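Chemist: Quick one, what's the 3D model for this:
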Amino acid sequence: MTTLPQKARVVIIGGGVAGCSMAYHLAKLGWTDILLLERKQLTSGTTWHAAGLIGQLRATANMTRLAKYTADLYVRLEEETGVATGMSQCGSISVALTSERKEELYRNASMARARGVDVEEISPTEAKARYPHLEIGDVVGALYIPRDGQGDPANITQALARGARMLGAKIVEQAKVTAIHQDKGRVTGVTAVFEGKATTIACEHVVNCAGMWAHGIGAMAGVPVPLHACEHFYIVTEPIPGLERLPVLRVPDECAYYKEDAGKILLGAFEPVAKPWGMDGIPEDFCFDQLPEDFDHFEPILEKAVKRFPLLAETGIHTFFNGPESFTPDDRYYLGEAPQLRNFWVACGFNSIGIQSSGGAGMALAQWMQDGEPPFDLWDVDIRRVQPFQANRTYLYRRSVETLGLLYADHFPYRQMASARGVRRSPLHEHLKARGAVFGEVAGWERANWFARQGQEREYRYSWKRQNWFDNQRDEHLSVRNGVGLFDMSSFGKIRVEGRDALSFLQRLCANDMDVPAGKIVYTQMLNERGGIESDLTVSRLSETAFLAVVPGATLQRDLAWLRRHLADAFVVITDVTAGESVLCLMGPRARDVIQKVSPNDFSNERNPFGTWQNIEIGMGEARAHRVTYVGELGWELYVSTDQAAHVFEAIEQAGADLGLKLCGLHTLDSCRIEKAFRHFGHDITDEDHVLEAGLGFAVKTSKPGFIGRDAVLRKKEAGLERRMVQFRLTDPQPLVFHNEAIVRDGTIVGTITSGNYGHHLGGAIGMGYVPCPGEAETEVLASSYAIEIAGERFAAEASLRPMYDPKAERVRM
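Modeler: Okay, here's the model as predicted:
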């Protein structure tokens, strides 16, 4: 007789493929007392009706690493467990109907090769040879991945469950979790109802793998888990005589995918305008359920499919299926420990790619739980990227209309979400809008990305080539380099750290020396025990017991969680004050001329040198002027109370009118910083990247004892660097670099570009990336010949270990 235990080491909520993968991988690591609770039956939510496509190529290098692991796992799982998974490495073909899509596919191929994925760019004729029924009249290119495949989702899940049970995990169906318990910020147990009886189970860890129900499970714990279900459609044909085994076929320009299965074709869609479902909650008895058919909604996809796969015109439809899948606001799933609650973990929100993601996700999260830190950079899917407001159901409903279709949309650089916008706005939003700002969104913040000229349309025209704002960015960029520009950076995350122990607390967390006088600003990193970079920030000492940490808006929740996690018994208060101050960045060689017109304070190098701040009068208001820069020029970040921000903006704008002051957007901020080789967290530097190999050793003070990561820094100094961060400039001024392009050293791919933009001052595309160089001196690294592979074509590149722009940092100290 099955009963619920009184305690377990870990309780996993949800018996889909993600939950069973978690149980399997934790058991593989030797965990015991694993309890998986499923509210109905294994696979009964969304797993059972998944298409079961298993691809290896994802949008980024580490997501590709996880997907590749999944494919390899499913190949060996049947032999290990005795459960047939239906895994077939039949390969996959993705076809392009436009030159832009071809560029995207071929760029992805370059990235995939750098990560060890076997991939081939093939012609339309070669695609036809591998997929004889394909109409190729309008196909312009294709990608073939021979080790991609497909599997049986239900059987894969059962195999994972069998493997977990074989290693001692307990799986209980018909057990619904009704409460999550916590004490002092840490999870302590769950209550579950099984056979009509409620049982409270004490546990050390809880993992939310509840799929569509994960939002509600998160709410029980006070953890925002933003996702929303959408209707997802596919049809299955009648048997087609003589239909041979075929690769998986994706035609993203027609929003369609095709899977051959037992002589039938499954045709699925990711239509541009989706149908959200479950706004009022998911029915209590939902189990292996389907949603009502909506042939009118699916018909446009089918019409194109009949032309692409003419055999469909002669074949009957056996099944028209509509089932729910959950989607997140940014089409990336959630993994990791919730920042609000210790030992509450999430693995959910798989955006209809749960089968191909869950193997790698289970492995990575299990390792994270075991070691207390992720096995490699998982920022792409880290739950700490979530902003609390994103759990708002109206927001999720509106955003989910768009996100399903974006899976097969062109993944252009700089593409912006169109739905559920305007939630977080700077006090200067309307001022910037009136002056031509074209906004993008980061962490819910509306930020001016570029400024349109009078009469120019205020819309993005996306492309892999130069987009319609390229010349606008050039003008803004050169104004910052040669004159003066003004940025609204109110989206910076701002954290006050104060109290009796504030200094000792920050000395332990930060690699640089925080024991500086009030008025000083310190650039630093917070490291993990491996010397990897957990946070990249500036810290201003406000007084003997108060500091202000400034972080990127996108990482605010992550940084708050890291600080709070290490509080222990320190007498310190940590407060998010982001909304309290706006930030105006006045940057360029004429910045001092402008600010002296609106403020009586002394901005000389003697009174206000680089790396210091002062309280100032400005216009008729007040501000704190921080002399720092992220563009590599003389300038100030002006921290202004939000109620005075509009006035200060107007005063600066008026003062700069006859000095050529230009409003500038975030695209220009990025192009200027990359010329200066300033690192960007999440791209160039992550928790996987050692601070010395990132070239940031100047911000590490090993003479200071006791900070987290110090031992790892000393070990690396003694052992030597395995790789170095290198800045590249393409010698041909036409190609563009964004990220993930392959780095070629002496003819061999050795890595990928971590971030890229166009250097309008340097006259070419600029990229940064790590080059493996164990035991090599700097001169040896630079003696090689370098190229960057873009969509299969290689372009010569200059390489430098020093910033190509102003390598001695003379301009910031003018």
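Chemist: can we go C-alpha only for contacts and neighbour counts from here?
Modeler: OK.
Chemist: wait, isn't residue 467 in contact with residue 473?
Modeler: No: using C-alpha atoms under 8 Å, residue 467 is not in contact with residue 473, being 10.2 Å away.
Chemist: The two: who's more crowded?
Modeler: Neighbour count, other C-alpha atoms under 10 Å: between residue 467 and residue 473, residue 473 has more, with 24 against 13.
Chemist: gap between that one and residue 759?
Modeler: 10 Å (C-alpha to C-alpha, to the nearest Å).
Chemist: Would you mark the buried spots in stretch 433-448?
Modeler: 436-441, 443-448 (16 or more other C-alpha atoms under 10 Å).
Chemist: Count the neighbours of residue 793 for me.
Modeler: Residues near residue 793, counting by other C-alpha under 10 Å: 11.
Chemist: Repeat that for residue 471.
Modeler: Other residues close to residue 471 by other C-alpha under 10 Å number 13.
Chemist: one more to line up against the first:
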Amino acid sequence: MSLPEKARVVIIGGGVIGCSVAYHLAKLGWKDVVLLERKQLTSGTTWHAAGLIAQLRATKNMTKLAKYSQELYGNLAAETGVETGFKRCGSITVALTEERLEEINRQAAMARSFGVEAEPISPAEVKAKYEHLNIDGVKGGVYLPLDGQGDPANIAHALAKGARQNGALVKEGYLVTDIHKEGRRVTGVTWEDKNGETGSIEAEHVVNCGGMWGHSIGRMAGVNVPLHSCEHFYIVTEAIPGLTQMPVLRVPDECAYYKEDAGKMLLGAFEPVSKPWTLDIPKDFEFDQLPEDFDHFEPILEAAVERLPMLAEAGIHTFFNGPESFTPDDAYHLGLAPELDNFWVAAGFNSIGIQSAGGAGSALAQWMDEGQKPFDLGDVDISRMQPFQGNKTYLFERSKETLGLLYADHFPYLQKKTARGVRRTPFHHHLMERGAVMGELAGWERANWFAREAQEPEYQYSWQRQNFFDNVREEHMAVRQGVGMYDMSSFGKIRVEGRDAEAFLNYVGGGDYSVANGKIVYTQFLNRSGGIEADVTVTRLTETAYLVVTPAATRLADETWLRRNQGGFNVVITDVTTGEGVLAIMGPRSRELLQMVSPNDFSNDSNPFGTAQEIEIGMGLARAHRVTYVGELGWEIYVSADMAGHVFETLAEPGLEMGMRLCGMHMMDTCRMEKGFRHFGHDITSEDHVMEAGLGFAVKKDKADYIGREAIIAKQENGLDMRLLQFKLSDPEPLLYHAEPVLRDGEIVSYLTSGAYGHHEGAAMGMGYIPCKGEKLADVLGSTFEIDVAGTRVKAEVSSKPFYDPKSERVKV
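Modeler: All right, here's what the predicted structure looks like:
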């Protein structure tokens, strides 16, 4: 059958994810679905994948997608007649250190809150389930009985057949050589077949499922798809007499995984320092492997022979080295590309493509069909990637680390080591000179905490109190009792200006932006379901200009949301993030400090909470925004980049003399937790209704027309199904991070969306959504609550209001 001249969607790439997207679109009733594979289906990465299919991922929705994949693969054979080799053989992860044991026990607790069966087991129980394992040094394990394994190539072929059965056209031997665009839309593709014939297809949508080629396919469309191929090694033994089906075994402390397959054993590795391959993949690469590097793999094998003694007697049948693609943050790319309005991406699966492809393909198909995400996909939404992250040198350097991070200890606050120092704020060298310990977010180097003079300025990771715990406590208490200063320059800054600026923001946002110049509005941008797409402050600068301030990680996503909803409004949207540095001056003595360096009036009469004013400071000029994310009297000082160094020095000299502390992002997080301030991406997401998040006060419910208005009215009429509540442990010792199960009257009902230590309150604290349909708030608060911390239940106080300064009196003094 020849290719059509027009299609509703062209999918580029015939690996497991391309086949899944085609399958799910066709199942939704899409007609004219065309999948083009340059060589043969599965010939890039899918054919040599290990085929491990686990259920548990780091978040609820990623776990939901992985569980869906399992269910799908279990039923595909009956639907298509193609056997997928799917078996629920279970999996075991073992810990060789106390820190790893804490991690996997926390994962097991998290699994229970996500509805995944997970059982912590002793070393003896590990041995009983995996008789071949040498348990010397094993501290314990976690067993997931419903995990499994499958045949990667057959899974992809089954999906392709299912797509064809529902009307999709799946064609091999067609290389896409160009992608056509008009404005912010793709219009079609040009192809070349294996005989050198060429043609084109007009398309309403294009999906980049190109795997290792995803970066270059994106470049054809002007779309940034940051990923890089790495060499991935495994061996397959000769047949081992008497070897029967075993659970999948992971020994992350030795960087190894084991899978029994047809009487043979497969041993694979995620070594700490990996070998990047190339972004310029040979044109004829098909079912190929890379040269052997036994020296690189040998340390893994030596440890494996000790761990699984049977390997010493088994001959090696296959030594395999094949490339797989990895992204800068080890999360795959899914969704609508920020640069275009009908170009989609599903690529960069970081060695978990088989277990992810079913769910990812389903979620993307629903998104394409409905025009909005079916649930929060922020973990993998490609709009989280920054433009610079497509840089080839950056990707090469970062990929040396990302493969190994799959099996590294996933400590809280773990910072990446490679490809650092790309984005620096105007205050970077000032902070470094004063003991800043940097973290990285969206490429930005940000001071997370400050080391004392005799202290090593680096992280020492643990699941317990880390080496910066007391430093953060001191910074926290300085802000609560005196004054602290920290750098907020990395937060996104977007100017919205033009004659329709006020009307546009009143349409796209839930707040009221018909305010006086200098007024600051805390607000959300909502989707049609009342979910939160962005959590921002909007400052009216002039009659025709506003400044939207966003979290650093979502600046691109928030700008893209504005552009996609611009419609016919006459406005100009500009990213001005790097034009200004921002210093936050926070604490009960913040007014005193500012009055020492500026002639302006910072009193409540002249500069009440929620207003901004132009000021003189030192010998320079700045703009002072009276807002806070830490729950204290304070200002954010916006200063043009050229004057930033001068303003820092102007504030630091008198500030340090009066006892001011330089503070970091960890302090900001601990203070906002005490104050119950929500964190976007954790406590509030696109699937969390703004009113259930406790942010109804920020929505102007009687506004005539804005995105999400109908969902607000419906929620008012029907009542809340969930409430975001705050928790404080009764025991001051345990620590909370996120995803710990929440028990109400002894039953798991939810999990924490975020957690941190409240140094002023003297205990770990967290937030979480509690089901409450048809209940009064008093009934919910009258229940007994516990938090499951690594398998231990800890009693917790609960509140619908902040534990710290519930009436916000301190911010308005």
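Chemist: Report the TM-score for the pair.
Modeler: Once superposed, the chains reach a TM-score of 1.00 (TM-score structural alignment, normalised by the length of the second structure), with 812 aligned residues with a C-alpha RMSD of 0.6 Å.
Chemist: wait, isn't residue 581 of the second structure in contact with residue 642?
Modeler: No: at 9.0 Å, residue 581 of the second structure does not count as touching residue 642 under the criterion of C-alpha under 8 Å.
Chemist: Between the two, which is the more surrounded one?
Modeler: Using other C-alpha under 10 Å as the criterion, residue 581 of the second structure and residue 642 rank with residue 581 on top: 27 against 13.
Chemist: Disregarding flanking residues, what is the spatial nearest neighbour of that one?
Modeler: residue 489 (4.7 Å; C-alpha to C-alpha, 6 or more residues apart in numbering).
Chemist: Just give the number of residues close to that neighbour.
Modeler: 27.
Chemist: That one: what's it in contact with?
Modeler: Going by C-alpha atoms under 8 Å, 6 or more residues apart in numbering, residue 489 of the second structure touches 425-426, 577-578, 580-583.
Chemist: ok, now residue 139 of the first structure?
Modeler: Residue 139 of the first structure is in contact with 95-98, 124, counting by C-alpha under 8 Å, 6+ apart.
Chemist: Report the buried residues of the helix or strand hosting residue 180 of the second structure.
Modeler: Per DSSP states H and E: residue 180 of the second structure is located in strand 174-182. Neighbour counts over strand 174-182 of the second structure (16+ other C-alpha under 10 Å) mark 174-176, 178-181 as buried.
Chemist: which residue packs closest to the alignment partner in the first structure of residue 52 of the second structure, ignoring adjacent ones?
Modeler: Aligned by TM-score structural alignment, residue 52 of the second structure pairs with residue 53 of the first structure. With sequence-adjacent residues excluded and distances taken as C-alpha to C-alpha, 6+ apart, residue 53 of the first structure is closest to residue 150, at 4.5 Å.
Chemist: contacting residues around the one you found?
Modeler: Taking C-alpha under 8 Å, 6+ apart, one finds 52-54, 86-90, 248 in contact with residue 150 of the first structure.
Chemist: can you rerun that using 7 Å?
Modeler: 52-54, 87-89 (C-alpha atoms under 7 Å, 6 or more residues apart in numbering).
Chemist: repeat for residue 598 of the second structure
Modeler: By C-alpha under 7 Å, 6+ apart, the neighbours of residue 598 of the second structure are 616-618.
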